[in-house]
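Novice: Let me see the structure of the following:
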Amino acid sequence: MQTLVNVFRPLIQALFLRNEAYEEMREDPNPFVKGLVLIVVVAVLFSLVGIVGNALEWATTPNLDRIQEVVWREVREGPWFEEIPPAERAEALAVTEQFYNIGWRIAKAFAPSPLSAAIGVITNPVALIIGWLIYGFLAHIFARLLGGTGNLGQTYGTTALAVSPRILNLVTLLPYAAVGGVAGTWALICNYLALKNAHRLTPARAFWATILPFVTLFVLVSLLGALGVAIVSSLIQGGWSS
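Specialist: Take a look at the predicted model:
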């Protein structure tokens, strides 16, 4: 019981933007390990909570196969079908049904299910840890460039407290409830306080140390996306020319 209190006390303090949570983490003998434990515990716990809410959503969701069947029957019997020349109706119907089924397969992939929620118990901690490691590394570089004095372990430890807004995900116990962008904005503020306290930065410098990692990641993803499009385009053009 005392262990849970020790885990959640700094998280609650960080959630309410209390500077002492970040200062305590900064002075911890091993802030990286403590931060890693916080992230894993929070991710697993609230993934388990999500299973309950997801199961309730799944239980109250209408049968999607039945909906797909009814909607397709209405589409097929619509007036648009009569306007197609008889010789082209079979082909038009086949193409329409193909895209219709693809759309439903995509929709069903995002539909709530106990299995997807259970898988989240594994994938959520992994995703959170990877995101934390990448963001923490970039934030540390920018914080140091801006005159910060903290070490990498302190950066990771304090930014781990940015998972505290995930406590708001308790509302997912209720079917169809969602936190939305509130948790993301709150986490951004937590990261700001983390870098400000870990590196003893001024408010302006802490702001830029918080934002620049996102800018860097956006630029890198955009460049990789453009490179991917260029490669695919060249391959397609090469295939056509041959």
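Novice: Every contact and neighbour count from this point should use C-alpha atoms.
Specialist: Fine.
Novice: before we move on, which element is the closest residue to P203 other than its chain neighbours in?
Specialist: Distance criterion Cα to Cα, 6 or more residues apart in numbering; nearest residue to P203, sequence neighbours excluded, is K196 at 6.8 Å. Assignment of secondary structure by DSSP states H and E places K196 within helix 182-199.
Novice: Tell me what angle the following helix or strand past that helix forms with helix 182-199.
Specialist: On the C-terminal side of helix 182-199, the nearest following helix or strand under DSSP H and E is helix 203-241. Computed by axes from the mean of the first three to the mean of the last three Cα atoms, to 10 degrees, the angle separating helix 203-241 from helix 182-199 equals 120 degrees.
Novice: hang on, the earlier thing: residues contacting the residue nearest to P203?
Specialist: Neighbouring residues of K196 by Cα atoms under 8 Å, 6 or more residues apart in numbering: 202-203, 206.
Novice: buried residues in the helix holding K196?
Specialist: Under the neighbour-count criterion of 16 or more other Cα atoms under 10 Å, helix 182-199 has 183, 186-199 buried.
Novice: what do you get for stretch 127-145?
Specialist: Applying a neighbour-count criterion of 16+ other Cα under 10 Å, the buried positions in stretch 127-145 are 128-129, 132-133, 135-144.
Novice: any residues touching that stretch, and which ones?
Specialist: 36, 39-40, 43, 150-152, 155-156, 159-160, 195, 199, 201, 205-206, 208-210, 212-214.
Novice: With stretch 11-23 instead?
Specialist: For stretch 11-23, with Cα under 8 Å, 6+ apart as the criterion, the contacting residues are 10, 158, 161-165, 186, 190, 193-194, 197-198.
Novice: Determine the three-state secondary structure at G180.
Specialist: Taken by DSSP: H, G, I helix; E, B strand; the rest coil, the conformation at G180 corresponds to coil.
Novice: residues touching it, list them.
Specialist: For G180, no residue meets the contact criterion (Cα under 8 Å, 6+ apart).
Novice: which one among the buried residues of stretch 127-145 gets closest to S116?
Specialist: Of all those, the one sitting nearest S116 is L128; the distance, using Cα to Cα, is 16.9 Å.
Novice: To compare with the earlier structure, here is another sequence to fold:
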Amino acid sequence: MGTVQQIINLGLEGLLLNPTAYRDQRDSPQGLRRGFMLVVLIGLLVGVASLIGDLGEYVTQPSAATISQAVYDGLREMPWYADLSETDPDFPNQFDQIFTQVTQSIQLFNGGIGRSFGGIITTPIMLLLGWFLFSLISHPMARALGGQASFSQTMACTALAAGANLLALVQIVPFAQVAGTTLLGLIASYVAIREAHQLQPWRAFWATMIGPIILVVLFVIAACIGIFLVLGAISAAFQGGN
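Specialist: Model prediction:
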């Protein structure tokens, strides 16, 4: 199946978009197993790197309570706050309620340092899930466009796209961020579909993009629903204050 070093080298070949590595994965009887190990290993490495970086941020940045209090004081000192308070005597109470709700929501989504520890487990799981779902959607599309690879060959090749996440290891440095992993991952997935199914470029492109397009549509729908819910909650808070 390969040593850890060999698996990492395989991920680097995927990161560098080496067509030979994708073809070897397609033709190897151990391709699917190596792909599984690659995705899990990269997920663990990224999770640990993110944890170390978050711990560095945690010990160097101000507490959430300090930041929240500074924002609260700053908003109350603005001219519009005084104007609204004079117009509506109950506005300060309404403002405090809304500010508390928003602060609690941000803290809930932020998750704190506990989320970083959980990331060691959730990151590999999410990468595995994304790998499987992408292959599940792109494989029948590639076959419909003339591809010849089996599902296991598709998964063996698309696992190399996880190599793009090696760039996320930069998160081990506190406050460091990396951009472009999603785009590079899509490019690597395109190479994987093209080499696995031996498709012409445009056919490989559409087989690759069908999954992300579906995800974007679902995300837009979910975002619209979320916006309506937030606006409804804010409106209810104002009406409740009156």
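Novice: The nearest residue to F117 of the second structure once chain neighbours are set aside: how many residues sit nearby?
Specialist: In this structure, F117 of the second structure finds its nearest non-sequential neighbour in L51, 6.2 Å apart by Cα to Cα, 6+ apart. By other Cα atoms under 10 Å, the residues close to L51 of the second structure number 23.
Novice: re earlier: from the contacts of K196 of the first structure, list the buried ones, please.
Specialist: Buried by 16+ other Cα under 10 Å: A206, out of the contacts of K196 of the first structure.
Novice: how near is V173 of the second structure to I42 of the second structure?
Specialist: Per Cα to Cα, to the nearest Å, V173 of the second structure is found 17 Å from I42 of the second structure.
Novice: Just want to know which of the two has more residues nearby.
Specialist: The residue with the greater number of neighbours, taking V173 of the second structure and I42 and applying other Cα under 10 Å, is I42; the counts read 24 against 16.
Novice: what comes up buried for the helix or strand encompassing the more buried one?
Specialist: I42 of the second structure is part of helix 31-60, with elements assigned from DSSP H and E. Buried residues in helix 31-60 of the second structure, counted by 16+ other Cα under 10 Å: 31-55, 57.
Novice: what's the average distance of stretch 4-12 of the second structure to the first structure?
Specialist: Once superposed with the first structure, the aligned residues differ from stretch 4-12 of the second structure by a mean of 1.2 Å; criterion: mean Cα distance after the TM-score superposition for the first structure.
Novice: Pull out the buried positions in that stretch.
Specialist: By neighbour count with 16+ other Cα under 10 Å, stretch 4-12 of the second structure contains the buried residues 7-8, 10-12.
Novice: Let's have these in TSV, adding distance to Q25 of the second structure and secondary structure.
Specialist: Output for those, formatted as TSV (distance: Cα to Cα, whole Å; DSSP: H, G, I helix; E, B strand; the rest coil):
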residue	distance to Q25 of the second structure	secondary structure
I7	12	helix
I8	14	helix
L10	9	helix
G11	11	helix
L12	14	helix
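Novice: just those residues now: which is nearest T103 of the second structure?
Specialist: G11 (40.1 Å).
Novice: one step back: would you mind measuring from the aligned partner of the residue nearest to P203 of the first structure in the second structure to G146 of the second structure?
Specialist: For K196 of the first structure, the aligned position in the second structure is occupied by R194, per TM-score structural alignment. Relative to G146 of the second structure, R194 of the second structure is positioned 11 Å away (Cα to Cα).
Novice: how close does Y100 of the first structure sit to A111 of the first structure?
Specialist: From Y100 of the first structure to A111 of the first structure the distance is 17 Å (Cα to Cα).
Novice: actually L227 of the first structure, not the one I wrote
Specialist: Distance from L227 of the first structure to A111 of the first structure, by Cα to Cα: 33 Å.
Novice: In space, what's closest to N169 of the first structure - neighbours in sequence excluded?
Specialist: Of all residues not flanking N169 of the first structure in the chain, V179 sits nearest, at 6.4 Å (Cα to Cα, 6+ apart).
Novice: residues contacting Y176 of the first structure?
Specialist: Applying Cα under 8 Å, 6+ apart as the definition, the contact partners of Y176 of the first structure turn out to be 53, 57.
Novice: does it count as helix, strand or coil?
Specialist: Secondary structure assignment for Y176 of the first structure (three-state DSSP): coil.
Novice: in which helix or strand would I find L129 of the second structure?
Specialist: Assigned by DSSP H and E, L129 of the second structure falls within helix 112-144.
Novice: meant to ask about P62 of the second structure, not that
Specialist: Short version, using DSSP H and E: P62 of the second structure is in no helix or strand.
Novice: what's the burial count for it?
Specialist: Counted with other Cα under 10 Å, residues neighbouring P62 of the second structure total 10.
Novice: And it, how far from A70 of the second structure?
Specialist: Distance, P62 of the second structure to A70 of the second structure, by Cα to Cα: 11 Å.
Novice: before we move on, what about L17 of the second structure?
Specialist: Using Cα to Cα, we find L17 of the second structure at a distance of 47 Å from A70 of the second structure.
Novice: For those two, indicate the residue with more neighbours.
Specialist: Applying other Cα under 10 Å to L17 of the second structure and A70 shows that L17 carries more neighbours, namely 23 against 11.
Novice: where does the residue opposite that one in the first structure once aligned land in three-state SS?
Specialist: Aligning on TM-score structural alignment places L17 of the second structure opposite L17 in the first structure. Local secondary structure at L17 of the first structure is given as coil here, using three-state DSSP.
Novice: Likewise for R26 of the second structure?
Specialist: Secondary structure state of R26 of the second structure, per three-state DSSP, is helix.
Novice: Please apply the same query to the one 3 residues further on.
Specialist: Using three-state DSSP, the three-state assignment for P29 of the second structure comes out as coil.
Novice: Centre of the second structure to the edge, which residue is at the far end?
Specialist: Counting by Cα atoms, centre = their mean, the extreme residue of the second structure relative to its mean C-alpha position is E86, 45.1 Å from that point.
Novice: That one and N93 of the second structure: what is the separation?
Specialist: As for E86 of the second structure, its distance to N93 of the second structure is 13 Å (criterion: Cα to Cα).
Novice: Repeat that for A237 of the second structure.
Specialist: Going from A237 of the second structure to N93 of the second structure by Cα to Cα gives 11 Å.
Novice: what does Q25 of the second structure give?
Specialist: Summarising the geometry, the distance separating Q25 of the second structure from N93 of the second structure, computed by Cα to Cα, is 63 Å.
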